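> one predicted model, sequence on top.
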Amino acid sequence: MLPISLIILGGILLIAGITMLLKTPKAESLSQVINAVKADGILTPKEEKLIREVAQNEGKNADVTIAQIRKELEESEEESESELIDVNQKAGLDFEKFIVQKFDKKYFAIRNWAGDKFVEGRYADTTTQPDIQLSLKLRGDSFPFAVECKWRSEPKGDFIRFANDEQLERYKAFERQENYPVFIALGIGGKPSSPAELYILPIEELNKPVLHKAGMGKYRKKVDSDFFFDQESNTLR
């Protein structure tokens, strides 16, 4: 009976040992820890400590590894910011195209369509000018004016900000310098290529870069109608 008992006991111990082995978590490799950090998008103090421990166990340089991780995280963040900028630029360009199509090319000529390209603080003079400079061609005469395009998704509250103080002053200065009217085409809601609401704001009537929604009715224009420039009163509608 004793040998049988020993065999049974040995089998039980063997099964228990295998079970414990299976339940024992495997130590994470350095690559697994690094991938987890990248997925999270941030290197916390605890993660840095873990990386140092795992790197030491694997005989690797922890400082070099951490420096590389930080570099890759910074590059990833810059790419995300660039994507956000690209999205904003696309929205602006889509709305500008929407506005341009409101001017019948039979009567209106685009004299300048400004871009917003810059690098290290250097940019073209036209970057600070209104987006689109046009002329009404009528019976051999040309009547210039300019349009700055602004699209806002769904502003919250009772006020709508269409520019900042510096931009508004710049548009006013441009109007004085060029001696022709400047307007802000403001799209609200919908999509940049198809806004839910459309407003034409004469720069000369604006003292602040914000308007109360209750006072915007007189500037509203039908979204599906073309623009008309009255050269005698210098109004765009």
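Noted; the coordinates are in hand.

> from here on, contacts and neighbour counts on C-alpha atoms
Noted.

> buried ones in the top helix by length along the chain, by neighbour count?
Secondary structure of the chain per DSSP state H: the longest helix is helix 62-100. Going by neighbour count (16 or more other CA atoms under 10 Å), the buried part of helix 62-100 is 62, 65-66, 69-70, 73, 91-96, 98-100.

> comparison target below:
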Amino acid sequence: MKEKNYSRLFYYVLKRLRNATLALFRELFKPLSFLKGEDFEKCVRTKVFTSDRYDLVMKTHDFHENKKDYVESSLYPDYLFRDKETGVEFFVEVKYREKLYQDKIHWCNPSQFKRYQKYSSETPTIIAIGFGGRPKNPNQIYLVPLENIKYNALFESFLKDYLWIGKRKNILDMVKDKVYN
């Protein structure tokens, strides 16, 4: 009887080792753009739409889940939040960009823009754009109601009115910005 228990235990140890190895390789070969996006999503959740003020109602699936079996709800914006004070629900689509392209921030492609507009007609949608710095701590964060956006590429002059003035960077983050930029 003991032998059977050891073989079962050994089987599950090997299974866990295999799963851990696969997870490591999946993470190592994940596209850089997805890593940056995940970092900025975490930044938005921990600094802007914090759990003390907003309930997380829905979050789209990650790269690996969609790679195996695409989940249609991943077409929705990244987050659906509920304001704890008012009960109002709203979407947030999160985009990080390191630099301008043709003097603009290209935050999505035209088909994504149309899709977000469709969702926005039913539920208010905010586009959170992180710009410059690092995805975990961008130089600027802009929060733009989708209804105010007419194009999938935006000039900084347009975005300045939507600059989020929240918690400022601490000294450690400023030093990291100097090192990584």
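Here it is on my side, so go on. Just so it is clear, the structure is predicted and the values come from calculations on it, not from any experiment.

> any idea what the TM-score is?
Superposed pair, TM-score by TM-score structural alignment, normalised by the length of the second structure: 0.70. Supporting alignment: 139 aligned residues with a CA RMSD of 2.0 Å.

> re earlier: specify which member of the buried residues of helix 62-100 of the first structure is nearest to K106 of the first structure.
V100 (12.7 Å; CA to CA).

> so how far is L168 of the first structure from the closest one?
Separation of V100 of the first structure from L168 of the first structure (CA to CA, to the nearest Å) stands at 21 Å.

> check E48 of the first structure too.
Relative to L168 of the first structure, and taking CA to CA, E48 of the first structure is found at 48 Å.

> can you report how many residues neighbour K167 of the second structure?
By the measure other CA atoms under 10 Å, the count of residues near K167 of the second structure is 8.

> how near is it to F49 of the second structure?
The value you get for K167 of the second structure to F49 of the second structure, if CA to CA is used, is 12 Å.

> residue range for the lengthiest strand in the second structure in the first structure?
In the second structure, taking DSSP state E as the definition, the longest strand is strand 89-97. Counting by TM-score structural alignment, strand 89-97 of the second structure falls onto residues 144-152 of the first structure.

> how far off centre is the matching stretch?
Offset of stretch 144-152 of the first structure from its chain centre (CA atoms, centre = their mean, to the nearest Å): 20 Å.

> now that stretch on the second structure. Mean distance?
Following the fit onto the second structure, the mean deviation recorded for stretch 144-152 of the first structure is 0.4 Å by mean CA distance after the TM-score superposition for the first structure.

> buried set for that stretch?
P144, F145, A146, V147, E148, C149, K150, W151, R152.

> can you check stretch 111-124 of the second structure too?
F113, Y116, Q117, S120, P124.

> stretch 129-149 of the first structure now?
Under 16+ other CA under 10 Å, the buried positions of stretch 129-149 of the first structure are 129-136, 143-149.

> show me what contacts K191 of the first structure?
S153 (CA atoms under 8 Å, 6 or more residues apart in numbering).
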